[in-house]
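Chemist: Return a 3D structure for these sequence lines:
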Amino acid sequence: MTDLIVRLFVPHADDIADAAVRTRYGLVAGVTGIVCNVLLCVAKGAVGLLAGSVSIVADAVNNLSDAASNVVSLLGFKLASKPADANHPYGHGRFEYLAGLVVAALVLAIGLNLAWSSVQKIVAPEPVEFSWALVVVLALSILVKLWMAAFNRTLGRRISSDTLEATSVDSRNDVISTAAVLSCAVVSQVTGLQLDGWAGLAVGVFIVWSGVGLVRDTVSPLLGQAPSPELVEHIRKRIMSYPGVLGTHDLMVHDYGPGRQFASAHVEMAAEADPMESHDLIDNIEQDFKDEDGLIVTLHYDPIVTDDPQVNDMRNWINQAVKQIDARLTIHDLRTVPGPTHTNVIFDCVRPHDLALDNDELRRRVSELVRERYPRCICKITIDDSYVSSRQ
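Modeler: Okay, here's the model as predicted:
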């Protein structure tokens, strides 16, 4: 069913790097969700009012809020597709993240409201009228929401959308809440126990817990989270795959919304090579990233002396030695300035953010390692913070 809907309503569906295709996915998901949720709200609302069940009415209101969430998601995709302008040169892609945050906040608010209504029902319980119409409507609701959860999860993963992933989680929560309501209605009919309020409270607590997680997940990209280890490794491997590239470091990735990422990095190349050829290679790497990954990359050329065996040996030794302090430490841009009494060894050291040592202590530890091997050398170390995930 999902593939059929995509084929019917999303032209060029495989070209997910195209902003227009991505927007079309969002519109299809939003309209589908609005239609399904409004129908479920009407059906469950009618049954809940007739049965006098606070949990079923709350479940119906939950579907209505889901429809509102779908409207928010739809608007988010539409606004995110706006092109860049003078005030927003990187586009409007973060509207999609904002839409995801609004959906998460709505989920949290619904959970709190349901929990409060359920507490009132526990304090003042009222009998719930059982009917087969109630069973049929709730069972159909579970089936529809199961499909919606899978539908939004599939589309969300296909276009890497946190908003659709959040909508999928919300639909999953609806399955759990409706199943709990149905189970308690059956148990109450069989045993006579009034479990309606308790069922609503359990569902409300679960939705609140889920909403908190969704808020955390949707806030992270807005705050500027580290790029995924997979993306970091992909960029590193692609850069290193070009002949003449000796190393890369200082990678930074800026996320302005799905499909709108910008990256910068330093590329080490032989200082003895023709600078015009090196510059041309860097231009080609940047263009290849844009053409093949839709990623705008800016590369900085770092010339490295390669015809001095002593400097090469020192660079390799120090790069391995610093891993005695922490396996994630690396160095780059090493050069030496010999003098009559000592040699200055100048290089950068990249530290992960969670390293226990502060910058001064790290400089001291690295300097001691180097002095043990090269007694005449004095280290001049610049500490660089890593802007990529330490999980790589």
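Chemist: use CA for all of it now, contacts and neighbours both
Modeler: Fine.
Chemist: Tell me if I am right that Gly26 is in a helix.
Modeler: Yes: assessed with DSSP: H, G, I helix; E, B strand; the rest coil, Gly26 lies in a helix.
Chemist: mind listing what it touches?
Modeler: 73-74, 77, 164 (Cα atoms under 8 Å, 6 or more residues apart in numbering).
Chemist: What strand or helix carries Val370?
Modeler: Using DSSP states H and E, Val370 sits in helix 359-373.
Chemist: Please apply the same query to Cys349.
Modeler: Using DSSP H and E, Cys349 falls within strand 343-351.
Chemist: what angle do that strand and helix 359-373 make?
Modeler: On the basis of axes from the mean of the first three to the mean of the last three Cα atoms, to 10 degrees, strand 343-351 is oriented at 130 degrees to helix 359-373.
Chemist: mind listing what's buried in strand 343-351?
Modeler: Neighbour counts over strand 343-351 (16 or more other Cα atoms under 10 Å) mark 343, 345-347, 349-351 as buried.
Chemist: What residues does His300 make contact with?
Modeler: Residues in contact with His300 (Cα under 8 Å, 6+ apart) are 264-267.
Chemist: sorry, back to before: turn the contacts of Gly26 into CSV, including distance to Ile207.
Modeler: Listed next are the contacts of Gly26 as CSV, based on distance: Cα to Cα, whole Å:
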residue, distance to Ile207
Ser73, 19
Leu74, 22
Phe77, 25
Leu164, 17
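Chemist: Pull out the buried residues from stretch 113-125.
Modeler: For stretch 113-125, a neighbour-count test (16+ other Cα under 10 Å) marks 114-118, 121-122, 125 as buried.
Chemist: In helices, which of those residues fall?
Modeler: 114-118, 121-122 (DSSP state H).
Chemist: Neighbour-wise, give me the winner out of the contacts of His300.
Modeler: Among the contacts of His300, Val267 has the most neighbours (other Cα atoms under 10 Å), with 22 neighbours.
Chemist: here's the other one to compare against:
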Amino acid sequence: MDDRRPTANNHDSAKLLKLATYASVTTAAVLIVVKLAAYITTNSVSVLASLIDSLLDAGASVINLFAVRYALAPPDSEHRFGHGKAESIAGLAQAMFIAGSGVFLIIESIERWVQPRPINELGVGLAVMVFAIVATLILLVIQAYVIRRTNSVAIKADSLHYKTDLLTNAAIIVALLLSQQGWYAMDPLFAFGVAIYILYSAGQVAKEAFNDLLDRELPDDQRDDILRIATDHPQVLGAHDLRTRVSGRTVYIQLHLELDDDMHLSESHKIADNREAALRQAIPGADIVIHQDPASIVERRIDDVIGTGENGPS
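Modeler: Below you'll find the model as predicted:
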């Protein structure tokens, strides 16, 4: 399963996220210029598809830039849990951008299928697509490193549609070569295929953004790890009521520890602090709330549930 936990501290994360957003905006701007020149020269609908995708990439990257800056702002009196969900909102906005480009390309490719046109200056188109592939690969390497360190939803979304760009550019090279051999229908056909893949990618981005906005629990294997760490103490008798969620780069954890009934409050507090420190070491930057319960209360709850059953008290 995908590990949603960030590994960098807050200061390093801020620097990495800013690096990724600036690199994304710069790459998109450069690609827009070269692809616009290539489309004017070649009149290829596949190149137009790539140009439109880069325009939307630029818009999405600008949204990312502002969203990440906002998400990095510390908690305040009106946002006590911070501003991390701005990243998920940005991811959702990017999904709409990506879906819009997919719909436009479907319409444009159908029109060009009905009225095929020859492609001019094949060499220019191929050179631009190769340049776009190299620039995109460099950006993806930067984004992959940032994602590993921060687990940013916004950068994940940005990286996903740049990966689609990589496939788009490779497909366009094939389409240009086939069209030059007289297979003009290949140009709109490849554009249509790219459009379908773009729509699929939009769905994936939207799904992850929705999950974070709706406070979906961490994957089961990560929850199991949290419970294992929480109970890895000789005086901890168990744990229950674990609740988790992710907001931006912060993982939120709430759980109840089961301790001996006769334990002093100061001792139970010390144990809870110990388990919190262990969890924070495993999940840097996590926001953790641990409640201490006497074990007998937990046992009585279980007995009440068993005694009540589905049909009421026995």
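Chemist: where along the second structure do the helices fall?
Modeler: For the second structure, applying DSSP H gives helices covering 10-42, 45-71, 85-114, 122-150, 153-180, 186-213, 220-230, 265-282, 295-308.
Chemist: most packed of those helices?
Modeler: Ranked by mean neighbour count, the helices of the second structure are led by helix 45-71 with a mean of 24 (mean count of other Cα atoms under 10 Å).
Chemist: with the first structure superposed, average distance for that one?
Modeler: With mean Cα distance after the TM-score superposition for the first structure, helix 45-71 of the second structure departs from the first structure by a mean of 1.3 Å once superposed.
Chemist: so Ile159 of the first structure touches Ala20, yeah?
Modeler: No: using Cα atoms under 8 Å, Ile159 of the first structure is not in contact with Ala20, being 11.9 Å away.
Chemist: how far away is whatever residue of the first structure lines up with Asp187 of the second structure from Gly45 of the first structure?
Modeler: Aligning on TM-score structural alignment places Asp187 of the second structure opposite Asp196 in the first structure. Separation of Asp196 of the first structure from Gly45 of the first structure (Cα to Cα, to the nearest Å): 15 Å.
Chemist: go on, Arg238 of the first structure?
Modeler: Remark: distance between Arg238 of the first structure and Gly45 of the first structure (Cα to Cα) = 55 Å.
Chemist: repeat for Cys349 of the first structure
Modeler: Distance from Cys349 of the first structure to Gly45 of the first structure, counting by Cα to Cα: 63 Å.
Chemist: Over to Glu277 of the first structure?
Modeler: Per Cα to Cα, Glu277 of the first structure is found 71 Å from Gly45 of the first structure.
Chemist: same question, Asn319 of the first structure
Modeler: Asn319 of the first structure is 67 Å from Gly45 of the first structure, by Cα to Cα.
Chemist: Please say which position in the first structure Leu227 of the second structure maps to.
Modeler: Using TM-score structural alignment, the equivalent of Leu227 of the second structure in the first structure is Arg236.
Chemist: Figure out which of the helices of the second structure is closest to Ser314 of the second structure.
Modeler: helix 295-308 (6.4 Å; Cα to Cα).
Chemist: Quick one: distance of the closest one to the chain centre.
Modeler: Mean-position distance between helix 295-308 of the second structure and its chain equals 41 Å (Cα atoms, centre = their mean, to the nearest Å).
Chemist: hmm, who's touching that helix?
Modeler: 237, 258-261, 313-314.
Chemist: got the contact list for Val135 of the first structure?
Modeler: Leu182.
Chemist: Let me see the contact set for the aligned residue in the first structure for Ala202 of the second structure.
Modeler: Structural alignment (TM-score structural alignment) places Ala202 of the second structure against Gly211 in the first structure. Residues near Gly211 of the first structure by Cα under 8 Å, 6+ apart: 104-105, 107-108, 111.
Chemist: try it again with 10 Å
Modeler: 101, 103-112, 166, 169-170, 173, 205, 217 (Cα atoms under 10 Å, 6 or more residues apart in numbering).
Chemist: separation between it and Gly26 of the first structure?
Modeler: Between Gly211 of the first structure and Gly26 of the first structure the distance is 21 Å, computed by Cα to Cα.
Chemist: same deal with Phe95 of the first structure?
Modeler: Phe95 of the first structure is 12 Å from Gly26 of the first structure, where distance means Cα to Cα.
Chemist: who touches both of the two?
Modeler: 73, 75-78.
Chemist: List just the nearest of these to Val31 of the first structure.
Modeler: Taking Cα to Cα as the measure, Val31 of the first structure sits nearest to Ser73 out of these, at 9.7 Å.
Chemist: what lines up against that closest one once you look at the second structure?
Modeler: Ser73 of the first structure maps onto Asn64 of the second structure when the alignment is built from TM-score structural alignment.
Chemist: ok, the nearest residue to its match once chain neighbours are set aside - contacts?
Modeler: Leaving aside its sequence neighbours, Asn64 of the second structure sits nearest to Ala90 (Cα to Cα, 6 or more residues apart in numbering; 5.9 Å). Residues in contact with Ala90 of the second structure (Cα under 10 Å, 6+ apart) are 60-68, 96, 153-155, 157-158, 209.
Chemist: which one among those gets closest to Glu78 of the second structure?
Modeler: The closest of these, once distances to Glu78 of the second structure are taken by Cα to Cα, is Ala67, at 17.7 Å.
Chemist: corresponding residue for His240 of the second structure in the first structure?
Modeler: His240 of the second structure maps onto His249 in the first structure, by TM-score structural alignment.
Chemist: So the residue lying closest to its match once chain neighbours are set aside versus Ala273 of the first structure, what's the distance?
Modeler: Closest residue to His249 of the first structure apart from its sequence neighbours, by Cα to Cα, 6+ apart: His266 at 5.3 Å. Separation of His266 of the first structure from Ala273 of the first structure (Cα to Cα): 17 Å.
Chemist: Over to Val128 of the first structure?
Modeler: 83 Å.
Chemist: Tell me which of those two has more neighbours.
Modeler: Val128 (22 against 14).
Chemist: Looks like the more buried one contacts Val57 (just checking).
Modeler: No: with contact defined as Cα atoms under 10 Å, Val128 of the first structure does not count as touching Val57 (11.6 Å).
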